[in-house]
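Asks: Give me a 3D structure for the following:
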Amino acid sequence: MEQLTREEASVLMERERPYFLYLYTPMCGTCHLAEKMLTVIDELDPSMSIGKTDINYIPEFAELAEIESVPCLVFIKDKTIHQKLYAFQSVPHLLEKMKTFNR
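Replies: From the prediction side, this is the model:
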């Protein structure tokens, strides 16, 4: 999972291929657990493009995407936000959702 800079995050909507953006804040305990789950998924299936960034660094994107809380996983494809996931539940559940979207 790659850590995105503010500049990289600002051009995310230009992507056409499936991309997952993980949004977090440093002081969020639930965010740390969610990131561990995504790290496991990244190791299980490195073909998925997953990036992460502190939501505080991209307020314009957060407003555009209407992000309600963190942690949040944003599903982006064809220059469009298709889904936002707030409840990660489990690694198998998350992996299945991501694999379905990544097809």
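Asks: make it CA atoms for all contacts and neighbour counts henceforth
Replies: Will do.
Asks: Does residue 82 touch residue 75 like I think?
Replies: Yes - in this structure, residue 82 sits in contact with residue 75. The criterion is Cα atoms under 8 Å, and the distance is 5.6 Å.
Asks: next up, for comparison:
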Amino acid sequence: MQQITKEQLQDGNYLLFIFSPFCGTCHVARAMLEKIESIHQQTIFFEMNASYYADYLQEHKVESVPCLLIMEQGEVKEKVYAFRSIANIYTYLYEYKPEIFQEKMQ
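Replies: You can find the predicted model right below:
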């Protein structure tokens, strides 16, 4: 996972993992996302430490961490708070990042 940059935030198309380093559930969620990235051997998610982006969290009405914020064309499409399982995260990837599966099939 890569730390999100200001340019990427302005681009408005990303899957953003928002976390707190003191959150145990965030560590479990991170492990799921890292496993997905290792399977696909690419960066899929960006990360943001909630402690440093209070304005962003308020602007996008992020209620808690961990949060997977899905943005398309500068619009919030989904906010996932219950990661549940890797299979659950894949349901969002099939909808919002189908290109990662098309590359694997070729």
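Asks: care to give me the TM-score?
Replies: Aligned and superposed, the two chains score 0.84 in TM-score terms (TM-score structural alignment, normalised by the length of structure 1); 98 aligned residues with a Cα RMSD of 1.8 Å.
Asks: rewinding a little: more neighbours, residue 82 and residue 75 of structure 1?
Replies: Residue environment comparison for residue 82 of structure 1 versus residue 75 gives the larger neighbour count to residue 75, 21 against 12, counting by other Cα atoms under 10 Å.
Asks: if I pick that one, what's in contact with it?
Replies: Counting by Cα atoms under 8 Å, 6 or more residues apart in numbering, residue 75 of structure 1 touches 18-21, 81-84, 101.
Asks: can you redo those residues as a markdown table with secondary structure?
Replies: Converted to a markdown table, these look like this (DSSP: H, G, I helix; E, B strand; the rest coil):
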| residue | secondary structure |
| --- | --- |
| 18 | coil |
| 19 | strand |
| 20 | strand |
| 21 | strand |
| 81 | strand |
| 82 | strand |
| 83 | strand |
| 84 | strand |
| 101 | helix |
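Asks: Please spell out the PyMOL selection for the buried subset of those residues.
Replies: Those of these that meet the burial criterion (16 or more other Cα atoms under 10 Å) are gathered into one PyMOL selection, given here:
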select buried, resi 18+19+20+21+81+84+101
